[in-house]
Each structure stands twice: as structure tokens, then as C-alpha cells.
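Colleague: Got a predicted structure here, sequence first:
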Amino acid sequence: MMLLSIAKKTRTLLMGVTSSVAGASEVALGMLLSIVSSRLVPCVPAKDRARDSLIVCPSPLLDQQIVNPAFRGHYVISFVNSACLSPTFQTLKPERMFLIDPAFFQDHPAGDEVMNSGVERTLARIAVATDWPMSLMIPWHYRHSAIVKWIQANPNIRIVGLPVCNARSHNKFFKKLGLRLGVVNPVYQNVLIAAVFYSLKAGHTRTLIWGGHHNWLAEVAVDGHNQVLHSVRHSGEQHVGVPLVDMDGSPRLYHTYLRQLATVFEQYHVIRDYTRGTGQVVLNATAESFIDAFERIDSISLFSPKRDDDDHKQSL
């Protein structure tokens, strides 16, 4: 019994040491990457930090809700992924556009036709339709890709490379330290995680999510050939029963898909925990959203007729 007890304590100690080493290594790697990329903390003017950050996701809401452009000045607006395909992209003229998925930066991404079509249309929309100053936020390691060079031909677009050092360690001390220093980030399993975390690091007191439904599991199925199918409902488009495939074209397994989704939802809780004690808050203005980490607000108030700031904040 004594030997068993000693073995258990030794195992626990070794696991703790391993976790600490992994956490410290992530922080060190993140610091090195941040130094190399010259970007520890986003440089955002004080007048922009004082405004709410509104992150717009691909959603049918973009085509359903009436947007009053006069109310737009309350926000620094970010669009993510194919949200730019909506006419609202040119109505709101966002300051930031986020692309994180490797599919956007590969010359010839493999995979399903629906994904490829969406990638091509999204990139073309950004490159051609952006006639106002906008920052395109991308992973730092893709800054020299052929796609990025093509987009840079538009003089209105400024490329901002985001250093990516995903905090996968389970050591709470080093994860919290790395996030506070800004040298590691929550796991960027999807683009909204990156956009929300950037907004917080940029110093916005309030970050609002609009169109972040994340209701993938409500639309998923497995067919008779064991293919995982899902339905895509983005910006007025609908593709039902689309096979899920990885970037190399191989079918995505159901347990792999579930693990990836679990990572997504977990990272929102990492972000929520990060905001504690900072005076910052993330609010979800998406009806029927599956994101369970953030307080909900009514999206109708986002673009109501213009009023003074105090009334606006009370309405939210």
C-alpha cells in the first residue's frame, strides 16, 4: 500500500512538473514570436479604444435586420470570414476584417466544393469591394503568401499579422500569465475566437458579438456511407447535407469534429475567465446562439435610431 501511495504521489508530481514545463515553454515561445513579429500589444488609438467593438459573423441576420448607418459611429467594427459577402459589408465599412483559417491562404486548397467556392468569393470580395481604409487581420506566418500579396494590390487594405501561439497547456498559472502578457492566445480553433481576443487586447471595454450562432450540431448528421454532413447557413445562403472534409480532402470523422467543436466552446470560457478583473466584458447579441460563455443582449438595440451614449448603454 505504501509503495502504491508513493507511486501515485510521484505520478502526480511528474504530471505537475510536465504541465509547468509545457506552460513555461508556451510562454517563452510566445514571447519570442511576439518579439520577432514586433507585436506584443495592438497599437490602437485611444479614440477607437473608447468605442465598443462590434464583431459581425456570417449570419442570415445580416440580411434580415435593418441597419441604420447613422448609428454605426458607436463601434469599431470587425467582420469575420464570409460575413463580407453580405451587402452590409459595404454599408458598415468595417475597420477590421479577420481571416484565420488556413484554407484562405493555400494556393489550391483541397476539400469540398462549397468550402472552396466560399473561400474564393470571400477573398475576391475583400480585394475588390473594399474602397475604404481597412485592416485585414491574418496569422503572422501567412503574411507573405501569394493570396495576401494579391490582396495588397488594393491600397485601402492594410495587412496586420497576428502572432499565433495557442495556449494548449493545462497549467493555469502559465496560461494566465501568457494571456495577460499577450504572448499566448486562446486556441484559435475558429476566427471568432481570434477576433474577440484581439478586441480585448486592443483595450475595448465592451466587445459585442453579432451573428455568432455556432449551431453546427443542430444541423449535423451522418449518412449511410459514414460521411459527416452539416448544413451551412451563412448570409442568406444555405447548403444542406454538405460532407465535412479536412484540408487534404479526406472525410472528417465524427469524433474528430466533436473534439474540434468542444475546443471552440471551451476557448470562449477561457476568454470569459481572462476578462475577470480587467473591467472588460464580452456580450453576445445573437439570437439562438449556442455560445454559453457570455451574457446575452438584444441585437435590436445595436442599430437603433441614434441616441446619446448613456441611453444606448442602458438599452444594452
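Modeller: Structure received. Remember, it's a predicted structure, so these values are computed and weren't measured experimentally.
Colleague: okay, CA-based contacts and neighbour counts for the rest of this
Modeller: Noted.
Colleague: In three-state terms, label residue 194 for me.
Modeller: helix (DSSP: H, G, I helix; E, B strand; the rest coil).
Colleague: which one is it nearest to, not counting chain neighbours?
Modeller: residue 188 (5.8 Å; C-alpha to C-alpha, 6 or more residues apart in numbering).
Colleague: neighbours around the one you found, how many?
Modeller: Neighbours of residue 188 under the rule other C-alpha atoms under 10 Å: 20.
Colleague: Just want to check the distance between it and residue 29.
Modeller: 16 Å (C-alpha to C-alpha, to the nearest Å).
Colleague: In addition, the following structure is provided for comparison:
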Amino acid sequence: MLEAAFNSISQFLGELFKSLLSLIKVVIRGRHRTRLPARQLPVCSVLGNGPSLNESLTEHFDFIRRTEMVCVNNFAHADIFLRLKPQNYVISDPNYFVFTEQTTDRDDIRRTLSVFLEQVNWPMTLYVPHFAKGSYLLGQIERGNPQIKPVYFNYTVVSGFQRLTYWLYANGYGMPQAQTVIIAALTLMINRQFETIYLFGADTSWHEQIRLNDQNQLLIKQIHFYDKPSDVKHEPVYSDKFRQRTFSMASQFLSLHKVFRGYEVIRHYADSRGVTILNASAKSYIDAFERAQIANTVPSK
């Protein structure tokens, strides 16, 4: 009984400390409150870049097209991007926002920017963290394509007492830790108050592609739905900018823990807002959301 009381007090003090720290961060960054556009349809589809998305797009293309679509990061590399013409696009990879005209090692970012400037001929909202404002990438987009409207979201990670953190999420003052872009996208779409959010291409199966070489270097083969598997190889995952050390196995699995824990946080937050998230991915290790079988019928507008 004494131990239970001690644990309860310890948990309360821990949540109190996290809440106070979150409020301090919000005060510092409060002027960057997220303001989101109204939803266009009651149902949306968040499309991750996992390999299983190919199967989902083949079998459920019409269903997905009848929802409000959300794509992420390098989705624009796929030919089907131009067929889908998604209304929403979320980029949270910080490498996008330090990219400049002189950058030589990120052809993927250069390719995404080229598609945005030269081929997006429909209205599309681009969601990026507030620290992206003033970056070369956003400057190019704002000057080069009026069809793309940037929306800056406040990526201040807040935690603590649930009622407080949910209020901060809902009012655009903070977000849960977005270890993946999908967590950021789901948070934004929950706050746009969709009735149902379908999740596709969220394989979350990176652990299947982890290897360790004879030098104890951590290698990962990161395959996306738009890649040719034969072109993708296991590559070292470096933990320092000098590319001398790779992440340890412990740190890699800790990162995976944060991903799955983030989905649990999102599930509870969605429930509190009356939003249903259904995992319709053809393959997925995410257990936080109910699985969905897509019928042949399409959602009504």
C-alpha cells in the first residue's frame, strides 16, 4: 500500500513537472499558434509512403479519391501523385528546410520541389512546421506556384496532465511528439475535425529491414511504395554529422518505441475529439487503431 501511494505521488509530480515545462514552452512559442483550414469533406485518407500503399492504391483507388487526401514527405515522387491530386500535403522532415540551391546531396528534396513548382496545377494546402518559414524551399514555393498554400503548424512538443495537453493540441499551441510525419498529419487532421480518418500505407515495418554488419554498424533498408526494391540497399544510419558513428541498436528500438507510443497518444486524443481513425493499410504493425476492411462502396460526400 505504501509503495502504491509512493508511485501515485511520483506519477503526479512527474506529470506536474511535464505540464509546467510544456506551459513554459507554449509561452515562449505561443505566437506561433496553428490555424487550420476547414475540412472539405467529412472523411479523409492519410497516405503513408510504406510499400503496402501500392496494393491499397490498386484495390481502393476510387475509395481514396472520394475522400479528402493527405500525402506526406516524398510522395510527389510517385507518378500516381498527379492522378490523385491530393488536397493536402504534410512535410515535417527538417532536412527540407535547411535545403538550399547549393545543397548537393539531397536529390530527393530537389525532385519534390520540382514537382511542386512545375506540375501541381490544382489547389493544394502544404502543412509545414513554423520553423520552415523563411526557408529556401518555402520561398521557392510561395513565389513559384500560387496554387500551393502553405499552412505553418506549431510543432511544440507538449505533455503532462491529459486535460491540459489535449487543450493545447486542440488550440494549436502544441503537438504530441511526432516521431514520424504520419503522427503530425493525424494530429492536424484530428484538429480539422474529420469524422473518420482512414490510414493507408502505414507499414511501420522498419525493424524487418535492420541489419548489423561486421563492424557493428547499424544498417537499414528504407523502402517506399514509389521505390524499385532492386534499387534500395541497406545503408548505415549515422548518428553524427561527420558520419563516423551509426545509431546503436538500443537507440534504434527506443526510436521505434516512440513511434508506436505516439500512435497510442493519437488514438486517445482522437477519441476525446470524437474522431475515428481506422487503419486500412494492407500491411501494418500499428495496433493502436482499429483495422478496417474497405468495402467496394465509396464514402458519401
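Modeller: Yep, that arrived. It should be emphasised that the depicted structure is a prediction, and the values quoted were computed from it without experimental measurement.
Colleague: Can you give me the TM-score here?
Modeller: Between these two chains, after superposing, the TM-score reads 0.84 (TM-score structural alignment, normalised by the length of structure 2); 290 aligned residues with a C-alpha RMSD of 3.0 Å.
Colleague: residues contacting the residue nearest the centre of structure 1?
Modeller: For structure 1, residue 192 is the residue whose C-alpha lies nearest the centre (C-alpha atoms, centre = their mean; 2.0 Å). With contact set as C-alpha atoms under 8 Å, 6 or more residues apart in numbering, residue 192 of structure 1 has these partners: 55, 57, 80, 212.
Colleague: mind checking what the residue nearest to residue 194 of structure 1 lines up with in structure 2?
Modeller: By TM-score structural alignment, residue 188 of structure 1 lines up with residue 178 in structure 2.
Colleague: Now name the helix or strand holding residue 311 of structure 1.
Modeller: Element membership for residue 311 of structure 1 (DSSP states H and E) is helix 309-315.
Colleague: for structure 2, what spans make up the strands?
Modeller: Counting by DSSP state E, the segments of structure 2 that form strands are 43-47, 68-72, 88-90, 124-129, 148-153, 196-200, 210-212, 218-220, 235-236, 276-279, 290-291.
Colleague: Using the aligned residues only, give the average distance of the third one to structure 1.
Modeller: The reference is to strand 88-90 of structure 2. When structure 1 is overlaid, strand 88-90 of structure 2 sits 0.8 Å from its aligned residues on average, using mean C-alpha distance after the TM-score superposition for structure 1.
Colleague: ok, back up a step: Provide a list of residues in contact with the residue nearest to residue 194 of structure 1.
Modeller: By C-alpha under 8 Å, 6+ apart, the residues touching residue 188 of structure 1 are 100, 166, 194, 264.
Colleague: Please say which position in structure 2 residue 281 of structure 1 maps to.
Modeller: Mapped onto structure 2 by TM-score structural alignment, residue 281 of structure 1 lines up with residue 276.
Colleague: how much space between that match and residue 163 of structure 2?
Modeller: 19 Å.
Colleague: More neighbours: which of the two?
Modeller: Comparing residue 276 of structure 2 with residue 163 by other C-alpha under 10 Å, the one with more neighbours is residue 276, at 20 against 9.
Colleague: Count the neighbours of the residue nearest to the more buried one when sequence neighbours are not counted for me.
Modeller: By the measure of C-alpha to C-alpha, 6+ apart, the closest residue to residue 276 of structure 2 outside its immediate chain neighbours is residue 196, 4.7 Å from it. Neighbours of residue 196 of structure 2 under the rule other C-alpha under 10 Å: 19.
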